[in-house]
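Participant: Sharing a sequence plus its predicted fold:
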Amino acid sequence: MTIAAVLMAVGMAVLPADAQQKAANEGDRKLRIGDPAPPLKQGVYLKGEPVKGYEKGTVYVIEFWATWCAPCVKAIPHLTELQDEYGDKVVIIGQTVSERQNEKIVKSFVTKMGDRMNYRVAMDDNSEIPAGYMTASFRKASGHMALPLSVIVDQEGRVAWLGHPGGLVYGLKKIVGGSGETD
């Protein structure tokens, strides 16, 4: 254990449990709500047009998921509904993680899902970072390693919301305004 870790542990021992958790979380995070979103750097896109960067005025949802993650698979139809509802106002990207970059498995899964998974899907880029660029830049940097994880990037290219996709509809209503339907 490093000296810094010992000092942090000793210092935290006098804090209440909830304050200890908050301090630990804050110390680990490098990406917070309101920060500029890390650049998009994905590997192969398996579905939809690749997104090279954030366009001002567009909201992005980056959904971190894996084929083996039951809650992730359960969220897929909901994400499709949101993509249909918001149309061009929101770009949803299903960002695979922890697939050991096995494109064949993910591609087969996406093909089998068909229109039930009607949004962009990309593999993570692990050419420079073994765990994957998107995983390191978003999940690890934000301290949110559980799957599934939804990240909303607002119209200005800033991280506006992070959480479980079950709360995504509320985040989108707050950021985009109302539902995505037009009159």
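Facilitator: All right, it came through fine.
Participant: okay, CA-based contacts and neighbour counts for the rest of this
Facilitator: Noted.
Participant: give the contact list for Pro71.
Facilitator: Leu147, Pro148 (CA atoms under 8 Å, 6 or more residues apart in numbering).
Participant: quick one: it from His78, how far?
Facilitator: Between Pro71 and His78 the computed distance is 11 Å (CA to CA, to the nearest Å).
Participant: try Met8
Facilitator: 41 Å.
Participant: now do Tyr45
Facilitator: Taken as CA to CA, the span from Tyr45 to His78 is 21 Å.
Participant: Please apply the same query to Thr96.
Facilitator: For Thr96 relative to His78 (CA to CA), the value is 17 Å.
Participant: Who has more neighbours out of the two?
Facilitator: Thr96 (27 against 17; other CA atoms under 10 Å).
Participant: Check it against this one:
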Amino acid sequence: MKKLILLSLCILLIGGLSGCGSTSNNEVEKNPLSKKVISKFLAKDLDGNEITNKVFKDNDLTVINIWGTECPPCIEEIPELQKLQDEFKDKKVKVIGVVSDKQTEAAKEILNIQKANYTNIIPDENLEKEVVNNFDYTPATIFVNSKGEVVDTFIPGSTDFKNLKTIVGNILANKN
């Protein structure tokens, strides 16, 4: 009986963690949204300011990190994304976090603790349907060009600054 209870607890624990991902080998796979254009959306940042798909046009590359407030790998990745924002701030690269669970106050608190000041938004229905719902886990990071097109590569799970910097550098070097 004890073995059955222990087995059940292990299955529940594994199942509960399946929504959060950490990529220990920093693998880069083909993006399920590759070449898709992110169409019109009207989201709000954590301060209530409106953000639309026009945010892409002013940047050569926008790094979109989809995360949740109850996902430890997501929270651990935030300082890495802030380093990326700081590193590329003068190179027309912008980092945007998308708070998939829409927990505005929790997200504000987490970002404050992590000392992150890059833009984070609560997705509207269109952004949720077109982007967020295409991933069964968090975090996931996609890269969008100035036309709003999602590039081929993405990062399933969390990663570090070094990997992010390499990927962004490669995408920028290969842009047409």
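Facilitator: It's in. As the structure is a computational prediction, the values presented were derived from the model and not from experiment.
Participant: what TM-score comes out when they're superposed?
Facilitator: Comparison of the two superposed chains (TM-score structural alignment, normalised by the length of structure 2) gives a TM-score of 0.65, and 135 aligned residues with a CA RMSD of 2.6 Å.
Participant: For Ile76 of structure 1, what is the corresponding residue in structure 2?
Facilitator: Per TM-score structural alignment, the equivalent position to Ile76 of structure 1 in structure 2 is Ile78.
Participant: Beyond the helix or strand where its match lies, next helix or strand please.
Facilitator: Using DSSP states H and E, Ile78 of structure 2 sits within helix 72-87. Sequence order places strand 93-99 as the next helix or strand after helix 72-87 of structure 2, per DSSP H and E.
Participant: do you know how far the spatially most central residue of structure 2 is from Leu12 of structure 2?
Facilitator: For structure 2, the residue nearest the mean C-alpha position is Asn65 (1.3 Å; CA atoms, centre = their mean). Applying CA to CA, the value for Asn65 of structure 2 to Leu12 of structure 2 is 27 Å.
Participant: And Asp101 of structure 2, by the same measure?
Facilitator: With CA to CA as the criterion, Asp101 of structure 2 and Leu12 of structure 2 are 21 Å apart.
Participant: do the same with Asn145 of structure 2
Facilitator: 39 Å.
Participant: More neighbours: which of those two?
Facilitator: More crowded of Asn145 of structure 2 and Leu12, by other CA under 10 Å: Asn145, with 22 against 12.
Participant: got a list of what the more buried one touches?
Facilitator: Taking CA under 8 Å, 6+ apart, one finds Phe56, Lys57, Asn59, Asp60, Leu61, Thr62, Val151 in contact with Asn145 of structure 2.
Participant: Neighbours of the nearest residue to the second one once chain neighbours are set aside, how many?
Facilitator: Using CA to CA, 6 or more residues apart in numbering and skipping residues adjacent in sequence, the residue nearest Lys57 of structure 2 is Ser146, 4.4 Å away. Counted by other CA under 10 Å, the residues lying close to Ser146 of structure 2 total 18.
Participant: can I assume Ser146 of structure 2 is in contact with Val63?
Facilitator: No. With contact defined as CA atoms under 8 Å, Ser146 of structure 2 does not count as touching Val63 (11.2 Å).
Participant: Please enumerate the strands of structure 2.
Facilitator: Taking DSSP state E as the test, the strands found in structure 2 are 29-30, 42-45, 50-52, 61-67, 93-99, 119-122, 140-145, 150-156.
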